[in-house]
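Q: Sharing a model that was predicted from the sequence below.
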Amino acid sequence: MSERWARTILTTYRWAGAAAYPLVGGYIAWRVNKGKEERTRRHERYGRPSHERPEGPLIWVHAASVGETIAVTGLIEHFLAAGIKIVLTTGTVTSASVATERLGGRVIHQYVPLDLKPAVSRFLNHWRPDLAIMAESEIWPMTILELGARRVPQVLVNGRMSDRSFKSWRKRSFLAEALFENLAHVVAQSEVDGERFRKLGARPVTVSGNLKVDTQHPPVDAATLAAIRGQIGGRRTWAAVSTHDGEEMAAADVHKMLRKRHPDLLSIVVPRHPERAPALKAEMEARGLKVICRSTGEAVTAGIDILLGDTIGEMGLYLRLTEIAFVGRSLTGSGGQNPIEPAMLGTAVLSGCNVQNFREAYRRLIDSGGARLVRDTQMLAGAVNYLLNNAGKREEMIAAGRHTVEEMSGALTRTLTALEPFIHPLIVQSRLQRGNGRP
């Protein structure tokens, strides 16, 4: 009965999506006006391609946002080196910029089609992927069903299942099984994630660790870094990065609390969504703070309180300007953001307590002494002040964080091992075609 009920729900989802398809234009237009879509490329969201399909084997890699895009870069580099073509889809403007910055024209980038049958079918009809690789927690029912109907192997890599998602799927376990049985393999980030996928019906499931640990350090323009360091001089700094609503103002409050003890303090605030910067700047200035936006290119002069990091692809710059970093979506938000990049780049990591989405990474960093959790703004201010005043403790946390990240490495190798049965035939096919003189 449950299997029949799952098929009924998925069929209803399929046809409801098809019926709603003509009505989504207004939603896309709204996103364009909010800067969440590229106006000239919005047709890609309907599955309409902006490139021709290249000859030979093709892997479709999907990474929803910035973190996932960074995580799969190492995999993509390996596929490219093996001569396999890649179409990479992402869901945000910022992740598209990161893809261009890190991979350039070596991959074909498209915005992911809406999870509606007409859009997904059009996308698959054009690209005809030989393998689909989805990153982290991308479970789109129509996409999974359409790929399954075409017998395209689907692999979830760096798989993550949050507490909230697991609870939701458990209530609909019959539906989860109907979807997850289409996955040829799940490569999970942690044992907890792996066990959750198994309980929801995924087979086989292996555990790799977090792919982001094995990525290269976030890039930085050396001249820009040197110039801004010169402007900052000997001032004390701390950063609040990947912040969500409420956390930027918490950072502003921390700055106001601490500048009495550290009159030269510079706070670097990097919102997760840079388009919020104008409103944030106005609100911070209303609190009596002097703020500049990185996007304007203004110099960090002595009187500036806050450098607002409203640019895309410069996290490597912001983190290299400090040795103390609070990682957001953890104080007023929920789930947290990935602490690996800050630890990797040599900062003492601070975070709120809501870090369920990155539980394993935080557990290991906290156990080693590389990270510390804070409950509220007052406690955050105290932690930043302590680290500013205690260079020895700050250096201990930085060293512990770097060591922990090194210990967590190896996910890329384990993931490639799991993917080998799917990739090897494509490599052989690619070599045979090149041997026959085809491009």
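A: Arrived safely, thanks for sending. This one's a predicted model, so the numbers in the text were calculated from it and none came from an experiment.

Q: can we go C-alpha only for contacts and neighbour counts from here?
A: Fine.

Q: Buried residues in stretch 269-285, which are they?
A: V269, V270, P271, R272, H273, P274, A277, L280, K281, M284, E285 (16 or more other CA atoms under 10 Å).

Q: Pipe the residues you listed into CSV and attach secondary structure and distance to K199 per row.
A: Putting these into CSV (DSSP: H, G, I helix; E, B strand; the rest coil; distance: CA to CA, whole Å) gives the following:
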residue, secondary structure, distance to K199
V269, strand, 40
V270, strand, 38
P271, strand, 36
R272, coil, 33
H273, coil, 34
P274, helix, 38
A277, helix, 42
L280, helix, 43
K281, helix, 46
M284, helix, 47
E285, helix, 50
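
Q: from those, which single one is nearest K117?
A: In terms of CA to CA, no member of the buried residues of stretch 269-285 lies closer to K117 than H273, at 29.6 Å.

Q: alright, now check it against this:
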Amino acid sequence: MSKRRLLSRKILPSVARAYLGLALRTTRWRIIGPHAGRNVLIQIPASRHPGAIVAFWHRNLLLLPALWKWARTRNGALRLNVLISRNRDGRLIRRTVAPWDIIGIEGSSNKRGQNKGGARALRAGVKALEGGALLAITPDGPRGPAENVQAGATALGRLSRRVSVPVGGACRAVRLKTWDRMRVPLPFGRGYLCHGTPLPSGASTELLAQQIAAADQRAAHAYRASRHYVIDLIWPWVGLAASIYLRRLAARRVQSGKEIAERLEERFGRSSVPRPGGDILWLHAASVGEVRSILPLLQRFLDAWPRVTILITTATVTGCETVARHRERLTQAHRKRLIHQFAPYDVVRATRRFLNHWRPVGLLLTDSELWPGWLRQCSRRGVPVGLLNARLSQKSFSRWRQTALLTRPVFERLAFVASRGADDAAQYDRLGAKNVFCVGDLKELAPASAVDEEALNAMRHALKDRTVLTVSSTHQGEEPIIIDAIALARRKVKNLLGIIIPRHPERGAEVAELGNPAFPRRSQGALPGEEDAIWVADTLGELALFYQLADFIFIGHSLLPHGGGHNPYEALHAGAPCATGPYRANFLEAYQQLGTRFTTVNDAQSLAAWVSQETNPSQPSRPDQNGDENQSDRFVVLANTLVARVSAMTGL
């Protein structure tokens, strides 16, 4: 054997295999993607494997053995074939990977009249697939153009009638100066291989290219997000210091009704229910307001992904109860696919326990709930994180800006940010977030909450002809101002009844005791008498009901300097005249857009004057039908956009 032949047949393949084996073995690989793709790749038992195509860009060819080792570890009976070009490079690759039980099939599309063995390779590939093997292909190979799917790739799927699993990859690597910028993995790094949902045998070249590119982008984002930053060294110690008194804090919260004793361990990552099979999409909504904003989306998500379970976490009992009420209104099939858990504290052990148990395919946060520890642990596992209805007050933005050198990774790790307005989008962009887009405010566009008509009619009958001022979402310190305002307004509006709805229903007794005698409470089954000026509505899930009763609506958490306002849109659905206080920074852009549809009052006197001066309060104007239809159309567009973005983020 000549020296050249010895070099090409034995020495070069051995050297390449030794280096590639070292690089792949010392790289910490994560295989990520939806359950359907994983099932196809490692189907058990292998004797029943129908065969499938594994499609990835040519530049990731050297990462294939890592995917193959992962699959064979879980199913030793799997067989893998790979289509490679019939040239010197192809033969080198075939000889390099052959000892790893990867069978090379030589051949590629014919070009310029030259027979490249494409027809023969196609027949051999179909035969391998029909025999139950996995067949790896590079649809843009062997000569490109890069990321341009050749017709042979889709022809293979049609002829074999087998599904294609798109795969993307990213790792610590050098890029060769080749037409595709091939990745050569470096040792002792971190890598991600991302598989998508299987595509049917009749998938077009455009769809195949789109899905491979999406898988590649997800892998690239996971790799970037997994980088180590200074905050990753600091935050675990912050959590460790906090964990010293978290148990004590949790115990106090149980005593005050802010935690449920039987479910307290959920806050420390110990889940109370078993994990169902299949993919799980994790949604986090801190409390009642955030939960209400995403409830209309849940139906869209459940319909869009029939095999996906939605795991929704909240940090408050009231948020939990809101989810429970909504769950009862779902169909039996959808109810089984909606699980609630309390959110784990952002300490390393709790978050690890939670993620190890649930293994979500993605996480969607709401509003401005950004927890560095969650983002870090998700990024290490390749779990993409998106932010829904993103908002950022000027005060919060300033704080994040002041610590930008330390906290910028928090924003860079987000796969996308769906902001509620242009100002919020600009602020997230300045803080380092990528893929920021504005789709509108979920709280504005979401349909009005359903109201029990029987309960509504019963209350209207009980209240008879009284003029009703509904005061929602009050916080401590505001109720005395509201009570004074109602007393002043009753000098002119004799039959006025104020319904005070504390933001946290557990404060109902505290608010009722401000009266002398104590005000009647809804939670106790008490109705207001004819002489009662105030009724405390300290129940959960009935806000829309009390809005429908209202002749006037005032939104709290806005009368004192520490306030930030609350969602104005649900009140507008009722159509009654609306007012709020001057402190509403959390929803400033929303109130600016609404303009004169909300009156601003500063104290008890101005609130009383507003109620007294309104003309014909018993006949409030209602929104016109065209406006409702337009809002419904905008919500459909928003929901469809978010479904598409989440699908691209997770591969569902």
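A: Thanks, I have it. The structure presented is a predicted model; accordingly, all values stated were derived computationally and were not measured.

Q: closest to Q337 of structure 1 among the buried residues of stretch 269-285 of structure 1?
A: Taking CA to CA as the measure, Q337 of structure 1 lies nearest R272 of the buried residues of stretch 269-285 of structure 1, at 9.5 Å.

Q: From G309 of structure 1, how far off is the closest one?
A: 9 Å (CA to CA, to the nearest Å).

Q: again, but for W140 of structure 1
A: The spacing between W140 of structure 1 and G309 of structure 1, counted by CA to CA, is 32 Å.

Q: So which elements touch the helix or strand D303 of structure 2 falls within?
A: Using DSSP states H and E, D303 of structure 2 sits in helix 288-304. Judged by 3 or more CA pairs under 8 Å, 6 or more residues apart in numbering; DSSP states H and E, helix 288-304 of structure 2 is in contact with strand 309-314, helix 317-328, helix 442-445, helix 625-650.

Q: how about the ones you listed, which one is nearest G529 of structure 2?
A: Of all these, it is helix 317-328 that lies closest to G529 of structure 2, at 28.3 Å by CA to CA.

Q: outside of the closest one, which residues touch it?
A: Contact partners of helix 317-328 of structure 2, identified using CA atoms under 8 Å, 6 or more residues apart in numbering, comprise 258-260, 285-288, 291-292, 295, 313-314, 335, 338, 340-342, 504-505, 540-541.

Q: again, only this time at 7 Å
A: K258, E259, S287, V288, V291, T314, R335, G541 (CA atoms under 7 Å, 6 or more residues apart in numbering).

Q: how about G556 of structure 2, what's its match in structure 1?
A: Matched by TM-score structural alignment, G556 of structure 2 corresponds to G328 in structure 1.

Q: For the nearest residue to its match once chain neighbours are set aside, give its distance to L80 of structure 1.
A: Leaving aside its sequence neighbours, G328 of structure 1 sits nearest to T243 (CA to CA, 6 or more residues apart in numbering; 4.2 Å). Taking CA to CA as the measure, T243 of structure 1 falls 34 Å from L80 of structure 1.

Q: Then G67 of structure 1?
A: 20 Å.

Q: between those two, who's got more neighbours?
A: Per other CA atoms under 10 Å, whichever of G67 of structure 1 and L80 has more neighbours is G67, with 17 against 13.

Q: Please consider this matter closed, and thank you.
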